[in-house]
Structure formats: structure tokens, C-alpha cells
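**Q** Generate a structure from the sequence data that follows.
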Amino acid sequence: MKSNTIAIAISYIFNASFYSIYLLPIFADLKDIFTIALSIIFLGIMPIIFIVIQSIRGRIDMFVSQRKERPKYFIPALIGYLTGYILFSLLNKSMLALYHLSYFTVTFTIFLISFKWKISVHMAGICGPNTFIILTLGEKYIPLYLLSILVGWARYRLKAHTFLQLFMGGIIAIVVTFFTVIYMR
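**A** Down below sits the predicted model:
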């Protein structure tokens, strides 16, 4: 029972929206409050606000466990990521623009897959951003991938995903992020 409690805590702490914010201090100018606030809105709030509201109303669980329920909950995230990409491009904040675009391309790919198959958003939400950080800032950030083991264990322990769903969530995020960053740089 204790390991389930730990797995639940890990699942909340390392959800995709929160993790996107955790990484901002690595590459964003924390003195630029406007930019940070916009990033928090587009990366952290918009992607989960609809889920939180529906969860409070008792219509879904916070992890949107039912595959058939998932697609519609990707829409606010996609809008937030795309808006962030466009806005930060216009503001000449190329790193933040690319970060938002990477989130958009990975999320759009997972969105399309979710119509037919359940895939781990948690793993995508760890592996995609880590790949972005490694490709843009260097190999010294490779140890961030170790978090995927922790998150994968938690999601598997809670029976939220099969090993294949976890693996594919991570691999798809790595590949899509790689091509997004390489193509856009």
C-alpha cells in the first residue's frame, strides 16, 4: 500500500504540465517575470485546467485514465502550446518558442495516437522535455532521463499503463522532439 502512495505522489509531481515548469529555470531568464508568467499559463495551466474542473465535478479522474475520454482534453494543451510558440516567436524568444513548439508537436502526436490506443502522457512529458534540454543545452543533462525510470515505475505500479504504453510514450516523445528541434534550429 505504501508503494502505491509513493507512486501516486510521483504521478502528481511529475505530470507533464508541472514538469514543463520545473525545467524553465534551466534555460529561461527568471528575471523576465512576463515571459515566465506566460510560460506558466501556456505550459502549466492551460493544459490541465479543463481536466481539473472536470475532475472536481466528478466526471473524470485527474489522470484521465479512460482512453476514450482523452482526446478532447488535449485541445486546451495544444492551444496553449501553439499560442506560446507563436507569441514567443514574435517576441524573439527563440528558445522558449522552440520549447513550446516541441510540446505542441509531441502532444499533437500523442493526441492522434490516443484515438486508437492509450499511451503514456507521463512518459512523453518526461522524455520529450529532457530530449529538448539535452539537444539545446548539452549532454550534461542526460541524467534527467533517469526520471523516466521513476515515473515509468509509478505509472506501471498503479496499473495505469502497460510496459509497451510507457515505452512508446517515451520513445515517441524523444523522436518527435528530436526532429522538431533539429528541423527548427
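**Q** Going by C-alpha atoms from here, please, whenever you check contacts or count neighbours.
**A** Will do.
**Q** Show me where the protein has its strands.
**A** Counting by DSSP state E, the chain forms no strands at all.
**Q** And the helices in it, which stretches?
**A** 2-13, 16-22, 24-27, 33-39, 46-56, 70-90, 94-114, 121-137, 146-157, 163-184 (DSSP state H).
**Q** Determine which stretch of those is the most buried.
**A** With neighbours taken as mean count of other Cα atoms under 10 Å, the helices of the chain reach their highest mean count in helix 121-137, at a mean of 23.
**Q** Here is a second sequence; please produce its structure as well for comparison:
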Amino acid sequence: MAITNIYNKLARLFSTLFVPPSLTVIVFFYFAFSLENRIEKSIIVFAIALIFGFILPIVLFVYMRRRGKIVDVDATIKEERTFPFLIAVLFYFGGLLALIFFNAHIISIALWFCYISNTLLTALINRHWKISAHAMGVAGPMAAVSFVNINFALVLGFILLMTGWSRVKLNCHTLFQVLAGALLGTFSTYFQILYILKYFNYAR
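**A** Here you go, the predicted model:
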């Protein structure tokens, strides 16, 4: 019983810490301060990610929880997820325009574009089946980071494994829903970024 309780607490910790907006902050902090060539620009890029990819989505979630539009912290009812996904797309569009305006690094812009396309795809799938947004939210940034730093990508891979385990452990998703989110997030993001980099003739 004690071991089970520890596992449940660990699962809750990973599930809470590594929500998709958290990965946005982590990865864009890394991108902003490793890819940009001026500290002022690094701060701007990170601020854009913080506002449009973390603060606004979290505020939306808290607001909907307080209004009773989302019944629990895990958003276990799939029908309650569609509206937040669509509003998040609007936030991401705002972030994309800001990144383009400030001429952010192409990899940052490419990943941000993937946030829009992947969220739309998730919302579409969610109408019929509750794919794991947590898994997609880690897998996408992991795929993007693999273009820059494979060691960091491996760290994110470990976080993906633990986050996926936590969602199954908490009975928020089936193993198949987590695997589907992980695979879709990884391959969708990787190939979209690969295409964007080739289109803009970016050489690593």
C-alpha cells in the first residue's frame, strides 16, 4: 500500500510538472539562449513563448476550471478539451506572428508552427478519441530539440517516458492513447520542421 501511494504521488508529480505549457517554457528557454545571437533577442523570444505558450494557456485552464467547464485537473472528459485546444491555437497564432516579427531563429519559428498544426490535429482526433496531449506535448519539443542537441533530446525522451507512465498510472489514458500521442507528436513535429528547414535552405 505504501509503495502504491508513492507511485501515485510520483505519477501526479510528473503529470503536473510536465504539462505541455511547461515543455514550451523549458525548450524555448533553451532555444532562446542558444540559438539567438543577441541577449536582447533571446529575452524577447523567451518572453513570447512564456506569454503565448505558458501564461495564457494556464490562465485559460484555471478560468475554465473555476467556471466548471473542466471538471478536474486532468481534463478526463474528452469533450471538455476541444474548446481549450481551439483557443490555444489562437494564442499560438499570436505567438507565431510575434516570433516572425522579431525575426526569431527558424527552428523556433518551425516548432511554434508545429504547435498550431499539432494542436489542430489533436483537437480533430479528440472529437472521436482521447489521444494523450501530455505525450504529444513532450514528444513534439523532443523532436525539435533533436535538430539542435541530441543529448538534451534524450533527456526529454526520459521525461516523455515518465510522463506517459504517469498518465496511464493515473488512469487518464490507456497505454495506446499515450503511445499514439508520443508517436504522432514525434513524427509530425520532426517531419514538419525538416520540411520547413529545407524550404528555407537552413543548413545545420
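**Q** coming back round to it: how about the helices of the first structure in JSON lines, adding distance to M62 of the first structure?
**A** As requested, these are exported to JSON lines (distance: least, Cα to Cα, whole Å):
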{"stretch": "helix 2-13", "distance to M62 of the first structure": "9"}
{"stretch": "helix 16-22", "distance to M62 of the first structure": "12"}
{"stretch": "helix 24-27", "distance to M62 of the first structure": "24"}
{"stretch": "helix 33-39", "distance to M62 of the first structure": "22"}
{"stretch": "helix 46-56", "distance to M62 of the first structure": "6"}
{"stretch": "helix 70-90", "distance to M62 of the first structure": "11"}
{"stretch": "helix 94-114", "distance to M62 of the first structure": "17"}
{"stretch": "helix 121-137", "distance to M62 of the first structure": "12"}
{"stretch": "helix 146-157", "distance to M62 of the first structure": "13"}
{"stretch": "helix 163-184", "distance to M62 of the first structure": "18"}
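**Q** Thought I49 was touching F74 of the first structure, still the case?
**A** No - contact between F74 of the first structure and I49 fails when scored by Cα atoms under 8 Å: they sit 11.0 Å apart.
**Q** Which part of the first structure matches stretch 170-180 of the second structure?
**A** Mapping stretch 170-180 of the second structure onto the first structure (TM-score structural alignment) gives residues 158-168.
**Q** Quick check: the residue nearest to V25 of the second structure when sequence neighbours are not counted vs K78 of the second structure, distance?
**A** Once flanking residues are discounted, V25 of the second structure sits nearest to L50: 5.9 Å by Cα to Cα, 6 or more residues apart in numbering. Distance, L50 of the second structure to K78 of the second structure, by Cα to Cα, to the nearest Å: 26 Å.
**Q** These two: which is more packed in?
**A** Neighbour count, other Cα atoms under 10 Å: between L50 of the second structure and K78, L50 has more, with 21 against 15.
**Q** Alignment lookup: the more buried one to the first structure.
**A** By TM-score structural alignment, L50 of the second structure lines up with I40.
**Q** How much space separates its match from F111 of the first structure?
**A** Distance from I40 of the first structure to F111 of the first structure, by Cα to Cα: 21 Å.
**Q** cool, T5 of the first structure as well?
**A** 28 Å.
**Q** now do Y183 of the first structure
**A** 21 Å.
**Q** Ok, N130 of the first structure next?
**A** Relative to F111 of the first structure, and taking Cα to Cα, N130 of the first structure is found at 20 Å.
**Q** Then Q54 of the first structure?
**A** Taken as Cα to Cα, the span from Q54 of the first structure to F111 of the first structure is 19 Å.
**Q** Check L24 of the first structure too.
**A** In terms of Cα to Cα, L24 of the first structure sits 24 Å off from F111 of the first structure.
**Q** Go ahead and name everything in contact with stretch 65-73 of the second structure.
**A** If you take Cα atoms under 8 Å, 6 or more residues apart in numbering as the criterion, stretch 65-73 of the second structure is touched by 61, 64, 77, 80-81.
**Q** who's in contact with V89 of the second structure?
**A** With Cα under 8 Å, 6+ apart, V89 of the second structure has these contacts: 115-116, 119-120.
**Q** Would you mind putting those residues into CSV with distance to G181 of the second structure alongside?
**A** Putting those into CSV (distance: Cα to Cα, whole Å) gives the following:
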residue, distance to G181 of the second structure
Y115, 14
I116, 16
T119, 11
L120, 13
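**Q** if I pick the spatially most central residue of the second structure, what's in contact with it?
**A** Centroid-nearest residue in the second structure, with Cα atoms, centre = their mean: G137, separated by 2.9 Å. Counting by Cα under 8 Å, 6+ apart, G137 of the second structure makes contact with 19-21, 23, 185.
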